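In: The sequence isn't on hand, but the structure is:
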C-alpha cells in the first residue's frame, strides 16, 4: 500500500526510514512494547524510501538485546519493493511461543528491515516488556553473573583477611576490579528483570563504571599486607629478646653456680674421688 502523503516528507531526507505498529499501537517513544509468549502479535511496518533508487526489502526482524548481546530475534520473510521517493506498508502475524524461554523483563527492542544481503535498511527502536520465565536464558545469564561476582568478592576479601594481597597498591586495586565490574552488571540485569529500568547504554555505563571505580578505590585503600612480626611495636620485640637473654643467662648461671661460686683454693684442695678420676 502506497502512502502518498508521506512521500514528500521523506523524499528530501535522502534515506530509508521505518515506522512500525504492533497490534495497531505505534512502536517507539515512551510506550513499552508488550511481548507475551502466550499469544501472537500483528506487526505492521512502513518503509519510506527517500533515495533516488528503488529498495528491496526481504526480511523484517524483531530482536531484543542487552549488554551488547542478542537474547531473542525473530526473522520473518516479507519480500517487497519500495520505489524511489515512495513508501510501502506490509503487515504480518508473528508467533512468540518460544519467547518465554529466551528473555524476561525490560529489554531494548528493535524492528529492522533487511535487504537481500541482510543489510539493515532502516529500523525503529523501543523498549520491550517481555513476559517471560525466570528460568529464561536472560535470567539464568544474570544468575551466572551474580555467582561469579560473589566468588570474586569472596576471593578478594579472604585474601585481604589473610594478608595475601599484593604489596603494590595498584595490584591490590586490580584484584578488586572484577568484583566491581560484576556488581555493576548484576545491578543492570536485576533492574531489567524486575522491570524497573531497561539496560540501555545510558544506564549500563554509569552503573558499571561507578561500581568498578568504587572497587578500585577500595582495593587501593586496603592496608599493606606486611608480615605479622613487622606489625608489632619495636619495643615489644626488644623486650621479648631481652627477656629471653636474661632467662638464658640465669639458667646457665644456676647450672654452674655450685662450681663457679666455690673459691679457687677450695676447688684445688678438694680431695680426689677413688680411682683418681677428676
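Out: Received it, and whenever you're ready, just let me know what you need. Since the structure is predicted, the reported quantities are computational estimates derived from the model, not experimental observations.

In: from here on, contacts and neighbour counts on C-alpha atoms
Out: Will do.

In: So which bits of stretch 206-224 are buried?
Out: By neighbour count with 16 or more other Cα atoms under 10 Å, stretch 206-224 contains the buried residues 207-208, 210-217, 219-220, 224.

In: ok now do residue 221, which residues does it touch?
Out: Contact criterion Cα atoms under 8 Å, 6 or more residues apart in numbering gives residue 169 as the residues in contact with residue 221.

In: What segments of the protein are helices?
Out: 4-11, 137-161, 169-193, 201-221, 234-255, 257-260, 264-269 (DSSP state H).

In: Most tightly packed of the ones you listed?
Out: Ranked by mean neighbour count, the helices of the chain are led by helix 169-193 with a mean of 22 (mean count of other Cα atoms under 10 Å).

In: now it against helix 137-161, angle please.
Out: With axes from the mean of the first three to the mean of the last three Cα atoms, to 10 degrees defining the directions, helix 169-193 sits at 150 degrees from helix 137-161.

In: which helices and strands does helix 169-193 pack with?
Out: Judged by 3 or more Cα pairs under 8 Å, 6 or more residues apart in numbering; DSSP states H and E, helix 169-193 is in contact with strand 105-114, helix 137-161, helix 201-221.

In: what comes into contact with it?
Out: Counting by Cα under 8 Å, 6+ apart, 104-107, 139, 142, 145-146, 148-150, 152-153, 156, 165-166, 197-199, 203-204, 207-222, 224 sit against helix 169-193.

In: Show me what stretch 69-89 is in contact with.
Out: Outside stretch 69-89, the residues that reach it (Cα under 8 Å, 6+ apart) are 1-4, 6-8, 10-11, 44-65, 90, 94, 99, 102-103, 137-138.

In: another one to put next to it:
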C-alpha cells in the first residue's frame, strides 16, 4: 500500500516537473481579452461563480490570409492538471490585415464546485481543426468552495503526505530502515515531494501565490531535496540482537541423580 501511494505522489510530481506544454509555433492571431471591461493580460481577475461575466475577445490577423475561428476556450490549470474548462462555439472569420471583436457571456455557476483560490487561466481561440490560433494567459481568483475538485485534491494530498511521513518516521523509530544510506534517503523522497505539492496547493488556496511552473518546480524540487537529505542523515539502524544461547526454560538441562540408600552392616 505504501508503495502504491508513493508511486502516486511521484507521478504527480512528474506531472508538475514535466507536464508543461512545449513551446508551439507562432500563433496566427494576436489577442486582446477583457473580462467585464478589464484587460486580463498581466492582471489577476476575480471570478465569482454566483455571477455571470462578459468576456470580450479582439482577434488581430496580421497575415495575408483569412483565419477561421471555431470556438473560444477558457481553462484553468494547476500542477499540469486542468481543473476547469469552458468552450463556447462561436464561428467567425478574421480577414487578412484586420481585427474582429466578439463578446460572449460566460456562466460560471458550476465553477464553485471545480476550483478555489488562485489558478493560472488561459483564454484560447480554437480553429476548425481544434488548433490553437491565439491565446492570452492570466491568473484567476476563483471564489469557489473548499470542497471543490481542486480543494479536495489538496486535502487528499495532505492526507497522503502525512501518511508517508508517519510511516517513514515510524520505521525510523523502530530501527527498520535500510542499512544503506541512499535507500533510506529514497524512503523519505516521496514524503518530501508530497510536502512540496501540499505547499503549492496551500499557497494557491490561501490566495498568496498562484501555482505557476516558475513556483511549482522550485518548491517541489526543494522539498524533495530536503526529504532526501533527511533520509540520508538518519542514523544507522541498530542491528538485531543475536539469539541467546541461554535457554529460556530454567528447567531444561537440569541434571538429576538417583539417590540410593546403602545399608552398612555392623559387626
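Out: Nice, thanks for sending it over. None of these values were measured; they are calculated from a predicted model.

In: Same list (the helices of the first structure) but as JSON lines, adding distance to residue 38 of the first structure.
Out: Formatted as JSON lines, these follow (distance: least, Cα to Cα, whole Å):
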{"stretch": "helix 4-11", "distance to residue 38 of the first structure": "35"}
{"stretch": "helix 137-161", "distance to residue 38 of the first structure": "18"}
{"stretch": "helix 169-193", "distance to residue 38 of the first structure": "19"}
{"stretch": "helix 201-221", "distance to residue 38 of the first structure": "30"}
{"stretch": "helix 234-255", "distance to residue 38 of the first structure": "74"}
{"stretch": "helix 257-260", "distance to residue 38 of the first structure": "100"}
{"stretch": "helix 264-269", "distance to residue 38 of the first structure": "112"}
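
In: okay, the longest strand seen in the second structure sits on what stretch of the first structure?
Out: Longest strand in the second structure, counting residues (DSSP state E): strand 81-94. With TM-score structural alignment applied, strand 81-94 of the second structure matches the range 69-82 in the first structure.

In: Now do residue 130 of the second structure against residue 68 of the second structure, distance only.
Out: 11 Å (Cα to Cα, to the nearest Å).

In: Quick check: the gap between the counterpart of residue 50 of the first structure in the second structure and residue 99 of the second structure.
Out: Alignment note (TM-score structural alignment): residue 50 of the first structure maps to residue 62 of the second structure. Distance, residue 62 of the second structure to residue 99 of the second structure, by Cα to Cα: 9 Å.

In: Equivalent analysis for residue 17 of the second structure, please.
Out: 37 Å.

In: Then residue 109 of the second structure?
Out: Between residue 109 of the second structure and residue 99 of the second structure the distance is 31 Å, computed by Cα to Cα.

In: Kindly report the same for residue 214 of the second structure.
Out: 33 Å.

In: can you check residue 242 of the second structure too?
Out: 84 Å.

In: quick one on the thing from earlier: tell me roughly how far the match of strand 81-94 of the second structure lies from the second structure on average.
Out: Superposing on the second structure and averaging over aligned pairs (mean Cα distance after the TM-score superposition for the first structure), stretch 69-82 of the first structure comes out at 0.5 Å.

In: Off-centre distance for that stretch?
Out: Remark: stretch 69-82 of the first structure is offset 30 Å from the chain centroid, using Cα atoms, centre = their mean, to the nearest Å.

In: Check stretch 31-49 of the second structure too.
Out: 26 Å.

In: measure that stretch end to end?
Out: With Cα to Cα applied, stretch 31-49 of the second structure spans 25 Å between its terminal residues.

In: Pull out the buried positions in that stretch.
Out: For stretch 31-49 of the second structure, by 16+ other Cα under 10 Å, it's 31-35, 39-41, 44-45, 47-49.

In: In strands, which of those residues appear?
Out: Filtering these for strands - DSSP E - leaves 31, 32, 33, 34, 35, 39, 44, 45, 47.

In: which among these gets closest to residue 139 of the second structure?
Out: Set against residue 139 of the second structure, the nearest of these by Cα to Cα is residue 44 (4.9 Å).

In: Assess the claim that residue 177 of the second structure and residue 239 are in contact.
Out: No. Look at residue 177 of the second structure against residue 239 with Cα atoms under 8 Å: they stay out of range, at 10.6 Å.

In: if you count what's nearby, which of these two comes out ahead?
Out: The residue with more neighbours, out of residue 177 of the second structure and residue 239, is residue 177; 23 against 9, by other Cα atoms under 10 Å.

In: Residue 130 and residue 68 of the second structure: which has the busier surroundings?
Out: The neighbour count for residue 130 of the second structure versus residue 68, taken as other Cα under 10 Å, is higher for residue 68 (17 against 11).

In: Quick check: that one touching residue 128?
Out: Yes. Residue 68 of the second structure lies in contact with residue 128 (Cα under 8 Å); the separation is 6.8 Å.

In: hmm, back to that, so among the contacts of stretch 69-89 of the first structure, which ones count as buried?
Out: Applying 16+ other Cα under 10 Å to those flags 7, 10-11, 44-51, 55-65, 94, 99, 102-103, 137-138 as buried.

In: Return the distance of the equivalent of residue 184 of the first structure over in the second structure relative to residue 118 of the second structure.
Out: Structural alignment (TM-score structural alignment) places residue 184 of the first structure against residue 196 in the second structure. Remark: distance between residue 196 of the second structure and residue 118 of the second structure (Cα to Cα) = 17 Å.

In: ditto for residue 148 of the second structure
Out: 13 Å.

In: Looking at those two, which is more packed in?
Out: Neighbour comparison, residue 148 of the second structure and residue 118: the larger count goes to residue 118, with 27 against 18 (by other Cα under 10 Å).

In: which position in the first structure aligns with the more buried one?
Out: Using TM-score structural alignment, residue 118 of the second structure sits opposite residue 106 in the first structure.

In: wait, its match sits on residue 195?
Out: Yes. In this structure, residue 106 of the first structure is within contact of residue 195 by Cα under 8 Å, at 5.3 Å.

In: Quick check: neighbours shared by those two?
Out: Joint contacts of residue 106 of the first structure and residue 195 (Cα under 8 Å, 6+ apart) are residue 129.

In: Skipping adjacent residues, who's closest to the equivalent of residue 132 of the first structure over in the second structure in space?
Out: Matched to the second structure by TM-score structural alignment, residue 132 of the first structure sits across from residue 144. Among residues not flanking residue 144 of the second structure along the chain, residue 112 sits closest, at 4.0 Å (Cα to Cα, 6 or more residues apart in numbering).
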